[in-house]
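S.K.: okay, here's the prediction I keep looking at, along with the sequence it came from:
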Amino acid sequence: MPYKAPTAIMETVSAVGQGKTEITWNKVLVLGFLAGAYIAFGGFLAVIAAAGDPWPRELPGLQKLVFGAVFPVGLMLVVIGGAELFTGNCMYPTIACLNKRSSWRGLIKNWTGSYIGNFIGGIFVAYFLGIGTGLLLKEPWMSYITEIARAKCGFSFTQAFLRGVGCNWLVCLALWLASGSDDIIGKIFAIQFPIMAFVVLGFEHSVANMFFIPAGMFITNEISWRMFLLNNLLPVT
């Protein structure tokens, strides 16, 4: 598989970032919705695959490994399908601006559109495809998604913030590595392992949590929107 040197990757990332800042806000919003939905599909798949209690107690990381092994499909859909993911856009337009290829105003336009779109997309999948279909209203998936949502709202601000830093470091690294390949197989491999790593390690992804936590909230009233926004989404973002 051919790959690019880091200097060539920098040029590619900068060019991609420039293109992202030139998209109209309405288009960014729609592509952001798709990215939020794609990440939610990855999270949804991970919940279905890893729920239940067949995991040996002496291997507590095995369930996390299964969860992490399938979750990256979401970012693969984003990259190959061409959607706008806020966490990845923290890298692309920033590098373009630092290289003086884009304006900071264009960066803010991209960030706001992709973030709002991601939020709507994640909640859409959680409510209509997770709850509306009844797929997350059956055991063991119902208990598992509510357990995930509770845990994610139980961190201190500092813990959530640092887990968000670790996550986006690996997310941006995955996208950087994927930018070094010109073929789909290379991009898939570049995405798989860094994303699997952040999931298994227990880091927090703001866009994924736009699916996980609302899905749990739609099932139980133990988690409020205030808890979701202040305990998780704000520090993780």
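M.R.: Received it, and whenever you're ready, just let me know what you need. Residues are numbered from 1 along each chain as shown.
S.K.: CA atoms for contacts and neighbours, from now on please.
M.R.: OK.
S.K.: can you give me the neighbour number for the residue nearest to residue 174 when sequence neighbours are not counted?
M.R.: In space, not counting the residues next to it along the chain, residue 174 is nearest to residue 191; the distance is 4.8 Å by C-alpha to C-alpha, 6 or more residues apart in numbering. Residue crowding around residue 191 was assessed by other C-alpha atoms under 10 Å; the count is 27.
S.K.: in which helix or strand would I find residue 191?
M.R.: Using DSSP states H and E, the secondary-structure element containing residue 191 is helix 184-201.
S.K.: check residue 17 too.
M.R.: Using DSSP H and E, residue 17 sits within helix 6-21.
S.K.: next SSE after that helix?
M.R.: Secondary structure here is assigned by DSSP H and E; on that basis, the next helix or strand after helix 6-21 toward the C-terminus is helix 25-50.
S.K.: and the angle for that following helix with helix 6-21?
M.R.: Angle between the axes of helix 25-50 and helix 6-21 is 120 degrees (criterion: axes from the mean of the first three to the mean of the last three C-alpha atoms, to 10 degrees).
S.K.: need the next SSE after helix 25-50, C-terminal direction.
M.R.: Towards the C-terminus, the helix or strand next in line after helix 25-50, according to DSSP H and E, is helix 61-70.
S.K.: gap between the following helix or strand past that following helix and the chain center?
M.R.: Proceeding N to C from helix 61-70, the next assigned helix or strand is helix 73-81, under DSSP H and E. Distance of helix 73-81 from the chain centroid (C-alpha atoms, centre = their mean, to the nearest Å) equals 10 Å.
S.K.: comparison target, given below:
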Amino acid sequence: MSYVTPAEFVAKMIDAGEAKVFISTRDTVIRAYMAGAILALAAAFAVTVTVETGQPLVGALLVPVGFCLLYLLGFDLLAGVFTLVPLALIDRRPGVRLGSVLRNWGLVFVGNLAGSLTVALMMAVILTFAFSVDPNEVGQWLGAIGASRTVGYADHGAAGMLTLFIRGVLCNWMVSTGVVAATISTSVSGKVIGMWMPILVFFYMGFEHSVVNMFLFPAGLMLGGDFSIADYLVWNEIPTVVGNLVGGLVFVGLALYATHARTGATRNRPHPGKSVNRKVNA
């Protein structure tokens, strides 16, 4: 059987979080860089398919290819380490401290950003013939989405910020479920099927993913999007990162840990064969 039970895969999650804390700085950054780059390429692919077919569902159906590849290759996304690494701290694994958790998050953030920016620059060059012509239809779409998902939120003030945060929470609820789904099977096909479903949901629903946005918005700025770097940071990236942290840690990591690693006491049940007296009202 290739299926792994919840108790077993939650133990794997804690072990994985512990292992990531002790990975060298060099390896952490390289793995995060490659994860950011591969996910950015998948996002560019999904955007291209969506624009050319006019069917967002087609893009959403295909974007998980990047997510599956990067996790099968052992690379790390910020969304995933938000969920896994704190579990090693909560489980009191030897040598795991708050500082080491924050170090891992910081290194993965830097690596993801660098990889995403690399692909954003490459795509901007491709879509404009090295900035010698105006962006094509895909490039124009990238610029437009950057504006709609920054100043578009800002136009609604506090309500827009709350909406952005909630979209970040829901996004990593799904994405981290995909991370966990990679551990529920020992076969490649089982892992891919498990990861594919929640990533499809997050992308089609338009939730906010901090690493995908590290590609979309810088690319949009390079391609003439009508928003600023400050708009991107304040009205997208920073609230999205916080929302992703809450969604992944609270609704996936802690929920699974609480019920499968630190289960509550079982209730007493009647002994087989013994009758249970019941009072019947006359």
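M.R.: Perfect, I can see it now. Only a predicted model underlies this, so the values are computations on that prediction, with no experimental measurement involved.
S.K.: what do we get in structure 1 for residue 214 of structure 2?
M.R.: Per TM-score structural alignment, the equivalent position to residue 214 of structure 2 in structure 1 is residue 210.
S.K.: which strand or helix spans that match?
M.R.: With elements delineated by DSSP H and E, residue 210 of structure 1 resides in helix 206-217, which encompasses its position.
S.K.: what's next to that helix, contact-wise?
M.R.: Counting contacts by C-alpha atoms under 8 Å, 6 or more residues apart in numbering, the residues outside helix 206-217 of structure 1 that touch it are 36, 39-40, 43, 86-87, 118-119, 122-123, 125-127, 130-131, 142, 145-150, 152, 164, 223-224, 228, 232-233, 236-237.
S.K.: just these: which are in strands?
M.R.: Among these, none falls in strands (DSSP state E).
S.K.: buried subset of the residues you listed?
M.R.: Among the contacts of helix 206-217 of structure 1, those classed as buried by neighbour count (16 or more other C-alpha atoms under 10 Å) are 36, 39-40, 43, 86-87, 118-119, 122-123, 125-127, 130-131, 142, 145-146, 148-150, 152, 164, 223, 228, 232-233, 236-237.
S.K.: out of the contacts of helix 206-217 of structure 1, which sit inside helices?
M.R.: Helix and strand membership here follows DSSP state H; of those, those in helices are 36, 39-40, 43, 86-87, 118-119, 122-123, 142, 145-150, 152, 164, 236.
S.K.: from residue 159 of structure 1, how far off is residue 74 of structure 1?
M.R.: 25 Å (C-alpha to C-alpha, to the nearest Å).
S.K.: actually residue 55 of structure 1, not the one I wrote
M.R.: 27 Å.
S.K.: and what of residue 112 of structure 1?
M.R.: For residue 112 of structure 1, the distance to residue 159 of structure 1 equals 25 Å [C-alpha to C-alpha].
S.K.: how many neighbours does residue 25 of structure 1 have?
M.R.: 17.
S.K.: now it. Nearest residue, chain neighbours left out?
M.R.: Computed as C-alpha to C-alpha, 6+ apart, the closest residue to residue 25 of structure 1 that is not its neighbour in sequence is residue 113, at 5.9 Å.
S.K.: need the counterpart of the one you found in structure 2.
M.R.: With TM-score structural alignment as the criterion, the equivalent of residue 113 of structure 1 in structure 2 is residue 107.
S.K.: how far away is that match from residue 202 of structure 2?
M.R.: In terms of C-alpha to C-alpha, residue 107 of structure 2 sits 25 Å off from residue 202 of structure 2.
S.K.: doesn't residue 230 make contact with residue 151 of structure 2?
M.R.: No: Residue 151 of structure 2 lies out of contact with residue 230 (C-alpha atoms under 8 Å); the separation is 10.4 Å.
S.K.: so between those two, which is more surrounded?
M.R.: For residue 151 of structure 2 and residue 230, the more surrounded residue by other C-alpha under 10 Å is residue 151, and the numbers stand at 20 against 11.
S.K.: give me the distance between that one and residue 235 of structure 2.
M.R.: As for residue 151 of structure 2, its distance to residue 235 of structure 2 is 7 Å (criterion: C-alpha to C-alpha).
S.K.: picking up where we left off before, and the residue nearest to residue 25 of structure 1, what helix or strand is that in?
M.R.: Element membership for residue 113 of structure 1 (DSSP H and E) is helix 104-124.
S.K.: distance from the chain centre to that helix, please.
M.R.: Helix 104-124 of structure 1 sits 13 Å away from the centroid of its parent chain (C-alpha atoms, centre = their mean).
S.K.: mean per-residue distance, that helix versus structure 2.
M.R.: Once the two are superposed, helix 104-124 of structure 1 sits an average of 0.9 Å from its aligned residues in structure 2 (mean C-alpha distance after the TM-score superposition for structure 1).
S.K.: return the set of buried residues in that helix.
M.R.: Within helix 104-124 of structure 1, judged by 16+ other C-alpha under 10 Å, the buried ones are 104, 106-107, 109-124.
S.K.: matching residues in structure 1 for stretch 182-193 of structure 2?
M.R.: Stretch 182-193 of structure 2 maps onto residues 178-189 of structure 1, going by TM-score structural alignment.
S.K.: give the buried residues for the matching stretch.
M.R.: Within stretch 178-189 of structure 1, the residues that qualify as buried are 178, 179, 180, 181, 186, 187, 188, counting by 16+ other C-alpha under 10 Å.
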